[in-house]
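Engineer: Pasting the sequence and the predicted coordinates here, then a few questions.
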Amino acid sequence: MHRLLTRQLKKAFGAQTNKDDFSADMHKLMGLVSDAYDEYSNERKFLEHTLEQNSQELTAANRLITEKNRELNEQVKVVTHSKSFLNRLIDSIPMFILTLDRHLKVISANKKFIESTNSDYSDYLQILSEASDRERFIRESDQLFANDIDILHNETDLLDGFNNTLHIAWSHTLVEDEEGNDIILSIGADLTERKHAENSMHWLAHNDSLTGIGNRRDFQKNLEHALNSKSNGALAFIDVNHFKQINDLHGHGVGDRVLVKIANTLKTITRSNDYISRLAGDEFTIIFCRVTEDIIGGVLDKLLKALNSYVVLDDGSQLPYTVSAGVAMFPQHASDEESLIVKADLAMYQAKKKGLGYWHLFNPQEDDFSSLHEDSRLIYCLKKAIEDSRMQLYYQPIIKLSDKTISHYEVLVRMIDENGDLVFPGTFIPAAERMGLIRDVDKWVLGHALQQLALHLNSIPDLRFTVNISAPSLQASDFPEVLKQALIDSGVPATHLLIELTETSYIDNFEQVLKNLEKVDELGVAIALDDFGIGFSSFSYLKKMPLSFVKLDGSYVKDLLNVPEDQVFVESVSKMVNAFGMQTIAEFVGDELSCQKLLELGVEYAQGFYIGQPQPYLTSIDEIKRNLQNG
């Protein structure tokens, strides 16, 4: 009997109850109940075993779930970190990154795009300003979604937060979003600096960096275009007179200011369909389109009037400058570039021969290349003559009219060319002035004249020389020191030297000339003003310059005896000069009667072929000595 049933029977019928005390039926019943209890016990043990086993399985499953949760959390952390890193990476890329849906709406934009544009673009089409660009992008984006093309390129201009234009080059490709849908990934590269660099390079390739106008390449392109247009026009070559002297005397900074002002003036006075350029140095060009020969003269008059101007120096003084212009018409004078340029250049050369600040229109009947070639030959010969000392000094006496004694000698220069022939200053001095060599000539003459003077002062103690000094030399700030050093090197006392300034010479800085002349006067060197009476400025010079002598221009002396007006002028000038404490010299004196008349009119000194012709020093030294002794 099952032990559990036995306990229950004893509990119910007493502890002394025996199984024999029950009937057979009760025994049968108790057997069935006992079997039931046995079956229940077995079932319970099975259930307990099963429960234990399930508990173990659940514990293992729980541990697995816990481990899986931990791994999942780690993966979530990794994914979150990766996504954050990816976002930071995208935001740190110096490119514009957008994602677009099928309707080209902006899904996302990186930090670079948002901060650079400072605009809220909801649609990529808003970036495209032109309708044609929008239509093209819609069409090609449809091809992109249809996989007909792999990549789409376009360029756009965007405004940044400061209204500066950004030039962006875009590349568009298809990618999948988290849900597997196709979207457009748009990556834009900022090409603004490169575009600016390209534009700058293009600008520099066709424009002059100093003045901002076209350069030689631009000139050649525009000239070719103008000639191919088969219309009437003109080519003007413009050159700044004595530009080298401006640079030498005042520095390249002042020279640059002159060039910039000329360029700005050209921009103002030329038409929009004309082409202006700076070829090099001080050379400018204008291509006049659709002009004819009958109106070009008026155009050039207006042009030169505007271009002949001045710049203000740092000390407040004005520095005047002039230009010369040569013009050739096309197709009348030439229809090809080379011939037209040569003829315009030749015309400019002719303009310079007229003087400062003039223009000249090429004349096929009169202008040829022989004079240009001759000028080039003279310049070459002059350079070689200075280098090889193939220059020769001549001396012309200046007498005192009251007693006919020689006061001093004017030193004149001759050049000996490659053939050994003498070339007179009237031939090579203008070329030297045009080509900037006149200061070299001055220096050579001054140095050699003082050497000759030093050689003969012991035997002729009253000997004095006058040396012509050009305005460019006088304008050099170092001229007083150069003169002082030349006197020291030669050992000649300053009182034996006079310098003569030609009034008609190019003077672009009178203030500097005046300062230099005052220093020259302090050295004890006398100063003479040549060609007095030609320009109105002559009279103002009398009051300002520390002059000792004033030389009347020869045009008032040649016909003095026959022209009463010249006599009145000479007498008036003599009185005025004397009033300033100076003395008058008359040049081009041709006879004795003129000498007497000049003396009557108050002129103290005379010079001319009648007085004495220029002679080489070595052949005239005895005559000089004799004349001085006789005096």
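Structural biologist: Perfect, thanks for sending it.
Engineer: For the rest of this, base every contact and every neighbour count on C-alpha atoms.
Structural biologist: Noted.
Engineer: Can you tell me the closest non-neighbouring residue to Asp336?
Structural biologist: Leu227 (7.2 Å; Cα to Cα, 6 or more residues apart in numbering).
Engineer: Tell me how far the one you found lies from Phe330.
Structural biologist: Noted for Leu227: a distance of 7 Å to Phe330, by Cα to Cα, to the nearest Å.
Engineer: about what we covered before: and the gap between the residue nearest to Asp336 and Arg216?
Structural biologist: Distance from Leu227 to Arg216, by Cα to Cα: 16 Å.
Engineer: ok, structure two:
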Amino acid sequence: DDRAPNSKRIEMPFCTDGYSLRFYSKAEGDSVEVNLTAAIARHQTDGDTVDDLLSNCTATLRTLKTIDRGKVNYISAGFDSRAARQEKLQVQDAIVKALADERFVLLYQPIYNLERERITHCECLVRMVTENGKLLSPAAFMDIAKNNGLMPRIDYLVLKMALRQLRDWADNNIHLKLSVNVTAVTFESERFVQQLQRLLYETGASGSQLIFEIVETEAINNLDSAKALCDRLAKLDIQIAFDDFGIGFTSFEYLRDLPVDFIKIDQSFIRYLYKRKSDQLLVKSMVDMALALGKKIVAEGVEDDGSADLLRDMGVHYLQGYYISRPKRVNEIDLNYSMPTL
């Protein structure tokens, strides 16, 4: 069949002589439905060898198990080829080795306090170091780490490095806070607080200098348990920042129900703020609501003085972005930075 992959046949049930390949059986009060699902790959288009064709079909069927059954499906142009899957396995292996060797480093992006007119904390941004010394951004490995259950290991390694840096600053009479990103799977783990307390004890860092950033788009699964965890962290003097605020449907529900200290307005609303009236109206509404609820506000993605001026006038407390500083290694941060007068 040489019909195009986007043929309507893709959406039709797999039929033989007019009957769908769904079988229903009822015996002795028990009922069972069996669905047969098919994947079709084209020689040369979707693989040149039998092994490639079977591998690609198997991967497609594995995906369809949780999506749609009882139909015939052509492999689409966007599917993961065998070569792409092998490449992901190589990246996964590289992540595991980097974890074993602790080949992850932190860069620090300063966050400017408009009221105090100085840098008061930094966000930790993780990079993976390859075996040949190249730095990889999270875009190169984070999704694969998430899909293979490796994020808790990365989260705890990042947390340990951040706490060591806090202790080092404290020993040198430098009073900066650090924001650390924590994925939902780690944040909601029953062992999270226990592991955190162990790391605080081992490093000698103070919880009062720590801010956890949680991301709505990571889909907090249980709002009640997340709220209880925030309360437990507050007892350790640890603050919570709600990251990527505004880009999800549940942002305002979380703002209402979670005892967070900061909201970080997503950079997609900030990057062109000076040029877009619609973004200005949206950001102003977010700021007004957050202020009414007593939250501190961080604007991410600030890249020009015009946007910085608008954000100050709106009542935003902190600015983060290339206008202030790019992410840097710890010894490159200008702790005495003062923003130009607006």
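Structural biologist: On my side now, so go ahead. As the structure is a computational prediction, the values presented were derived from the model and not from experiment.
Engineer: all strands of the stretch 451-600 of structure 1, in order?
Structural biologist: 465-468, 497-502, 526-532, 549-552, 583-586 (DSSP state E, counting those that start in this stretch).
Engineer: thinking again about what came up before, got a list of what the residue nearest to Asp336 of structure 1 touches?
Structural biologist: Contact analysis of Leu227 of structure 1 by Cα atoms under 8 Å, 6 or more residues apart in numbering lists Phe330, Pro331, Ser335, Asp336, Glu337.
Engineer: Looking at the residues you listed, which one is closest to Leu593 of structure 1?
Structural biologist: Proximity of the contacts of Leu227 of structure 1 to Leu593 of structure 1 was ranked by Cα to Cα; the top entry is Phe330 with 57.5 Å.
Engineer: And for that closest one, the neighbour number?
Structural biologist: 25 (other Cα atoms under 10 Å).
Engineer: Would you mind measuring from Phe85 of structure 1 to Val78 of structure 1?
Structural biologist: 10 Å.
Engineer: still on that earlier bit, generate TSV for the strands of the stretch 451-600 of structure 1, with mean neighbour count as supplementary columns.
Structural biologist: Formatted as TSV, the strands of the stretch 451-600 of structure 1 follow (neighbours: other Cα atoms under 10 Å):
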stretch	mean neighbour count
strand 465-468	23
strand 497-502	21
strand 526-532	24
strand 549-552	25
strand 583-586	25
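Engineer: for the ones you listed, which one sits closest to Ile238 of structure 1?
Structural biologist: Closest among these, once you apply Cα to Cα, is strand 497-502, at 26.2 Å.
Engineer: related to what we said a few turns ago, to which residue of structure 2 is the residue nearest to Asp336 of structure 1 aligned?
Structural biologist: Taking TM-score structural alignment, Leu227 of structure 1 has no aligned residue in structure 2.
Engineer: Check Met576 of structure 1 too.
Structural biologist: Checking TM-score structural alignment: Met576 of structure 1 goes with Met289.
Engineer: What residue in structure 2 is paired with Val413 of structure 1?
Structural biologist: Per TM-score structural alignment, Val413 of structure 1 is aligned with Val126.
Engineer: Any buried residues in whichever strand or helix holds Lys221 of structure 1, and which?
Structural biologist: Using DSSP states H and E, Lys221 of structure 1 sits in helix 216-228. By 16 or more other Cα atoms under 10 Å, the buried positions in helix 216-228 of structure 1 come out as Arg216, Asp218, Phe219, Gln220, Asn222, Leu223, Ala226, Leu227.
Engineer: could you measure Ala385 of structure 1 against Arg414 of structure 1, distance?
Structural biologist: In terms of Cα to Cα, Ala385 of structure 1 sits 10 Å off from Arg414 of structure 1.
Engineer: Need the overlap of contacts for the two.
Structural biologist: Met391.
Engineer: wait, doesn't Glu283 of structure 1 sit right on Ala236?
Structural biologist: No: in this structure, Glu283 of structure 1 is not within contact of Ala236 by Cα atoms under 8 Å, at 10.4 Å.
Engineer: For those two, indicate the residue with more neighbours.
Structural biologist: More neighbours surround Ala236 than the other of Glu283 of structure 1 and Ala236, with 28 against 16 (other Cα under 10 Å).
Engineer: how would you label that one: helix, strand or coil?
Structural biologist: Judged by DSSP: H, G, I helix; E, B strand; the rest coil, the three-state class of Ala236 of structure 1 is strand.
Engineer: Glu188 of structure 2 matches what in structure 1?
Structural biologist: Aligned partner of Glu188 of structure 2 by TM-score structural alignment: Gln475.
Engineer: for that match, what are its contacts?
Structural biologist: Counted by Cα under 8 Å, 6+ apart, Gln475 of structure 1 has contacts Leu249, Ile507, Asn509, Phe510, Gln512, Val513, Asn516.
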